[in-house]
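Student: Next come a sequence and a model predicted from it.
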Amino acid sequence: MDSRDKHVHLWKSFSFAIAGIKTALWSERNMRIHFFVSLIAIGFSIFFSISKWEWLFVIVAIGGIFSLEMVNTAIERVVDLVTEDYHPLAKQAKDLAAGAVFIYAITAVVIGTIIFLPYFFRWLI
């Protein structure tokens, strides 16, 4: 494979990734909720002029929840592809993936609270 073929392959893989992101945003309600909440967090970050360190935590929280939600969706789709019948292991796989998203979402809320609550109090006073 020459270097031009490698670049074409790289861009093609990026296009697959972008297609996956679009699919998640258009087809998954929770992904749209996370997206909306992330826009609010970014808006507050700009409004309050948070520090670079605080921005890093906000970005990691947003990127993490998007990534985990997409992994959860992928697991759900694969399980549904493998079996339409109820199976306890299929349920566990879906529940575990959903639980991972839930834990991270709680973590993101805690991060947001730690960062933004002091700014809100200073803004109100």
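Tutor: Alright, I've got the coordinates. No experiment lies behind these values; they were computed from the predicted model shown.
Student: Every contact and neighbour count from this point should use C-alpha atoms.
Tutor: Noted.
Student: what about the strands in this structure?
Tutor: Counting by DSSP state E, one finds no strands in the chain.
Student: also this one, for the comparison:
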Amino acid sequence: MNQRKGMARIIAATGYSYKGFKAAWKHEEAFRQEVILLLVMAPLAFWIGDSFTEQVILLASVVLVVIVELLNSAIEAITDRVSTDYHKLSGRAKDMGSAAVFLALFLMILVWGIKLYQLLV
């Protein structure tokens, strides 16, 4: 077994990550939508955040959505790799992944909603 170490491992991991981003962009509409959301909201986070901490929290809430979407897409891909036939465990795994994305989106809306409320009051 060829175990890469040091810088070679980091370079290989970067390549795998690139392939993951590329696959998600090509095959997952939700991922594309959330990346576009990130690209729009990132500058807004720096504009409306009153401190570095607020800016980081606003930005992190959007990045978290993208991270969870990648994990959900990975769960869906591996589940479909095993079988595209319906199975209750496969359905459960996909539903749990979807619930995780829902919670990440809820958190983002909550964080941004609180900040926007503060700006308006």
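Tutor: Sure thing, it's come through. This one's a predicted model, so the numbers in the text were calculated from it and none came from an experiment.
Student: how about the helices in the first structure?
Tutor: With helices called from DSSP state H, the first structure shows them at 3-27, 29-48, 52-82, 88-124.
Student: Just say which of these is most tucked in.
Tutor: helix 52-82 (a mean of 16; mean count of other Cα atoms under 10 Å).
Student: on contacts alone, who are the packing partners of it?
Tutor: Judged by 3 or more Cα pairs under 8 Å, 6 or more residues apart in numbering; DSSP states H and E, the packing partners of helix 52-82 of the first structure are helix 3-27, helix 29-48, helix 88-124.
Student: will you turn the ones you listed into TSV that also has distance to Gly64 of the first structure?
Tutor: Compiled in TSV, these are given as follows (distance: least, Cα to Cα, whole Å):
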stretch	distance to Gly64 of the first structure
helix 3-27	14
helix 29-48	11
helix 88-124	8
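Student: contacting residues for the most centrally placed residue in the second structure?
Tutor: The centroid of the second structure falls nearest to Val66 when counting by Cα atoms, centre = their mean (1.7 Å). Contact analysis of Val66 of the second structure by Cα atoms under 8 Å, 6 or more residues apart in numbering lists 31, 34-35.
Student: and if you look at Ile75 of the first structure?
Tutor: Contacts of Ile75 of the first structure (Cα under 8 Å, 6+ apart): 93-94, 97.
Student: quick one, which of the helices and strands packed on helix 52-82 of the first structure is nearest to Ile59 of the first structure?
Tutor: helix 29-48 (8.8 Å; Cα to Cα).
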